[in-house]
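Novice: When you get a sec, could you give me coordinates for this:
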Amino acid sequence: MRIRATVAAASGALALSALAVPAAQADGSAPSYRAEAAKVLGSHGKTAFTATAPVGDLDVSFSNFKIASAIAVGTTNRVSTTVTYTLTHGADIDINSDDFDNGPLIYKGSIDAPENVLGGDLPATCTATSSTTASCKGLIDIDPADELSNSDAGTWSGAGLALTSNDGSTVQGGLATTKLQRYSKLTVNASPEPVKKGKTVTVTGLLSRANWDTGKYAGYTVQSVQLQFRKKSSDTYTTVKTVKSDSTGNLKTTTTATVDGYFRYNFAGTSTTSAVKATGDYVDVQ
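Specialist: Alright, predicted model coming up:
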C-alpha cells in the first residue's frame, strides 16, 4: 500500500495522494485493501496518529507490535518486512469474516502530522487465541521507485489499522519504531598482489548508498570506515585503522604487508544508511 501523506496547511486535514490500486483489481470489480485503507486514513485525518489510543468506531486495539529495528531499501527492488502484533477486539467482531480486515502501517514524521505512510498490499492474517484476541502477521511492502524520497530515511513509527466493508474503521498509532535506511554498498581492492613482506599495501574502495530521489547509487561522503584484516589462518578480522570516505565516497589508505591474509572495509552504518562489510580481498605476502 502506498499512502503518501501531506498536511494541508489551510485545513489541517490529512491529504492522501498517488495511491496505486493493484493491477489485479484495476477493473473495479472489488475495492482493494490498500485503497480502502487510504480512504480510512483520509477520513480520520491527523487524529489517526495523535495518540497511542485507538481512534475510530470499531472495538479493536493493537498491542505487542513487533517489527525489524531497521529496514534497508535499495533503488529498484521491492522490500517487504514482517510485522506481528496482538489484535484485541469486541466479542461482536468476527476476525474471519470477509467483511473485516486489519493490517500494520508505518508512518514518518511527527505524530500529529505524518509525512508519509506505508503499509501492506494485502491485509494481515490472524489466528484467534481467545474469543476476543488474535495473533496477527502482516507485511509492510515498500516500492522505493514510487514511495520513497531521501528525506524519508530515518525513524518511522508503527500503527495498526482495522476496517470493515460498511466503512467501520479504527487506527492506532505509536505502537513501535523502526528505521527505514538507504541500502549501502562497499567495495575493496588491495594491491599490489603479490607483495613482498614489509612493503606497502594500498587499499582502495567505494562506499555508496541508494539515492531514492534519482533511483541510482551515489558515493556516501565523509563517513568513517574501518580497514580490517584477517590472517589466512584465522576467521577473525581485526581493525587496522579508521579512514574517511572522500567527497565522492572513495576510500584509500596504506598499510604494511606482514602475512598472507584478507583486507576488507567495514562501515557501521548510520541512522539513515545501512551497515555493510566488503568481501575480503586476499593478498599473498612473499
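
Novice: From now on I want contacts and neighbour counts done on CA atoms only, so please keep to that.
Specialist: Noted.

Novice: Would you map the strands across the stretch 101-250 of the chain?
Specialist: Applying DSSP state E, counting those that start in this stretch to the stretch 101-250 of the chain gives strands spanning 113-119, 125-128, 133-142, 154-164, 169-172, 177-182, 184-186, 189-191, 200-211, 216-219, 224-231, 238-244, 250-256.

Novice: Run the chain-centre distance for the fourth one.
Specialist: This points to strand 154-164. Counting by CA atoms, centre = their mean, to the nearest Å, strand 154-164 is centred 14 Å from the centre of its parent chain.

Novice: thinking again about what came up before, can you redo the strands of the stretch 101-250 of the chain as TSV with mean neighbour count?
Specialist: Formatted as TSV, the strands of the stretch 101-250 of the chain follow (neighbours: other CA atoms under 10 Å):
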stretch	mean neighbour count
strand 113-119	23
strand 125-128	17
strand 133-142	21
strand 154-164	23
strand 169-172	26
strand 177-182	23
strand 184-186	23
strand 189-191	20
strand 200-211	21
strand 216-219	17
strand 224-231	20
strand 238-244	14
strand 250-256	17
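
Novice: Which of the ones you listed sits closest to Ser80?
Specialist: Smallest distance to Ser80 across those (CA to CA): 4.5 Å, for strand 133-142.

Novice: Now for the residue nearest to Leu206 when sequence neighbours are not counted: which residues touch it?
Specialist: Spatial nearest neighbour of Leu206, excluding adjacent residues (CA to CA, 6 or more residues apart in numbering): Asn250 at 4.4 Å. Listed by CA atoms under 8 Å, 6 or more residues apart in numbering, the contact set of Asn250 reads Thr204, Gly205, Leu206, Leu207, Gly219, Thr221.

Novice: Following up with a second sequence; could you model it the same way so I can compare the two?
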Amino acid sequence: MRIRATVATVTGALALSTLAVPAVHAAGDDGLDHREALAKISQAAHRDGGRAPDAGRPYPLNVTFSHFRVTKAIKVGATGRYSTTVTYRLTHGADVDIEAEDFITNPVLYRGSLAAPSSVPLTGVKPATCTANSATVATCTGKIDIYPGSGDLLNSNAGTWKGAATATALNGQDPAGEEFDNTKVGYAEKEDLGTTLVQRASQLTVNASPEPVQKGKTLTVTGRLTLANWETGKYVGYSTQPVELQFRKKSATTYTKVKTVKTNTKGDLKTTVKASLDGYYRFVFKGTTRTTAVNAAGDFVDVK
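Specialist: All right, here's what the predicted structure looks like:
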C-alpha cells in the first residue's frame, strides 16, 4: 500500500497529550492524511512506557538512527510554509525492507519527549527518502515543514527543539482499516539526536529625516521592530528591546555603532543625532534564542 506519510509517523505521541494532530497542508499532495491513524501506532508503542507486555503494541523494529544533521536555526514568519532539510543515517537489520512502499521514516522536531510532547511535534508533509550505502545502512533525507498560524506553533514554542527520527514498517497493514493489527507493525524511534532553534521572525524599519539636512542640524531617526505572532498570523510590535543605531559614510563599506535605543511598548523606535556627513543610517536588532536577528535597510541622508 502507498502511504503519504508525514511526521505523523511520530506525532502518535500526541495521542498521549492534549495536543491535536495538525491538519494536512501540503499543496498538490494526494489528499491522503494517515497521520492520525499512524499516531495510534506510536501511542501503542509508548503505552506503559513501552515496557509492560501488551498484545496491542507494535513490535520493536530493528532500526537505529545516527548522524542527525539539521540547521542551527529555523526562521519562521507569521504565515506560509517554512521548510528545512534534515539528513540522518538509518541502520537496519537484514529483516527490514526499507524499500517497501509501506516503510516510512521521518525526521522530527519535538519538545519534551516523543511519548509526552509539550508542543506539537514538527515533521515533513512527505516521508524521508533513503539511499542505501550498504545492505544494512542508508542515508536518509527528509524535511521539517512548518505552517505557522495553522496550529503547528504557539508563540511560547519559540526556542530550542530537539531532533528525533522514526521508522514504521506497516507490513501490509492499513492503519485506517477496520481490521488493523498493531502487532504486525514494526516501530522504532530515537530521541535526542540533535537540537535546533525554532525562532519567530522579526522585521525592522528605519527612516531618517529631514532629507536633505543641513550640516550640524538634528536628524530624527525612527523605526519599528516587529515579530511574527504565530497564533494570529500577523506581525506585532516587539516591546522594550535593545536596538543599535548604526551609520555608514557614503564612501565606506561598513557600518559603525552610533548608540543603542530601546523599543517602546509598541515596538517603535525614535532617537536623534547631529548631521555631519552624507551616509546611511540603519537599525540593527541582534536577536535572541527565540527571535531572529534583523538589519533594517540603510536610509541615505544627504547632508548639505
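
Novice: JSON lines please, covering the contacts of Asn250 of the first structure and showing distance to Met1 of the first structure.
Specialist: Below are the contacts of Asn250 of the first structure laid out as JSON lines (distance: CA to CA, whole Å):
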{"residue": "Thr204", "distance to Met1 of the first structure": "41"}
{"residue": "Gly205", "distance to Met1 of the first structure": "37"}
{"residue": "Leu206", "distance to Met1 of the first structure": "34"}
{"residue": "Leu207", "distance to Met1 of the first structure": "31"}
{"residue": "Gly219", "distance to Met1 of the first structure": "30"}
{"residue": "Thr221", "distance to Met1 of the first structure": "33"}
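
Novice: Looking at these, which one is closest to Ile111 of the first structure?
Specialist: Thr221 (31.2 Å).

Novice: Quick one: map Pro210 of the second structure onto the first structure.
Specialist: By TM-score structural alignment, Pro210 of the second structure lines up with Pro192 in the first structure.

Novice: how about that match, what does it touch?
Specialist: Taking CA under 8 Å, 6+ apart, we find Pro192 of the first structure in contact with Val201, Thr202, Val283.

Novice: would JSON lines of the residues you listed with distance to Glu36 of the first structure be doable?
Specialist: Formatted as JSON lines, the contacts of Pro192 of the first structure follow (distance: CA to CA, whole Å):
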{"residue": "Val201", "distance to Glu36 of the first structure": "60"}
{"residue": "Thr202", "distance to Glu36 of the first structure": "57"}
{"residue": "Val283", "distance to Glu36 of the first structure": "58"}
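
Novice: out of those, who's nearest Phe100 of the first structure?
Specialist: Closest approach to Phe100 of the first structure among these (CA to CA): Val283, at 60.9 Å.

Novice: ok, which pair from the contacts of Asn250 of the first structure is furthest apart?
Specialist: Between any two of the contacts of Asn250 of the first structure, the greatest separation by CA to CA is 14.6 Å, found for Thr204 and Thr221.

Novice: The helix or strand containing Ser80 of the first structure maps to which residues in the second structure?
Specialist: Ser80 of the first structure is part of strand 79-89, with elements assigned from DSSP states H and E. Alignment of strand 79-89 of the first structure against the second structure: residues 82-92, by TM-score structural alignment.

Novice: What residues of the matching stretch count as buried?
Specialist: Buried residues in stretch 82-92 of the second structure, counting neighbours by 16 or more other CA atoms under 10 Å, are found at Ser83, Thr84, Val86, Thr87, Tyr88, Arg89, Leu90, Thr91, His92.

Novice: give me every residue that touches Ala70 of the first structure.
Specialist: By CA under 8 Å, 6+ apart, the residues touching Ala70 of the first structure are Thr178, Lys179, Leu180, Gln181.

Novice: The last one -> the second structure?
Specialist: Right, Gln181 of the first structure. By TM-score structural alignment, Gln181 of the first structure lines up with Gln199 in the second structure.

Novice: Now which residue in the second structure aligns to the residue nearest to Leu206 of the first structure?
Specialist: Asn250 of the first structure maps onto Asp268 in the second structure, by TM-score structural alignment.

Novice: what separates that match from Arg111 of the second structure, distance-wise?
Specialist: Per CA to CA, to the nearest Å, Asp268 of the second structure is found 33 Å from Arg111 of the second structure.
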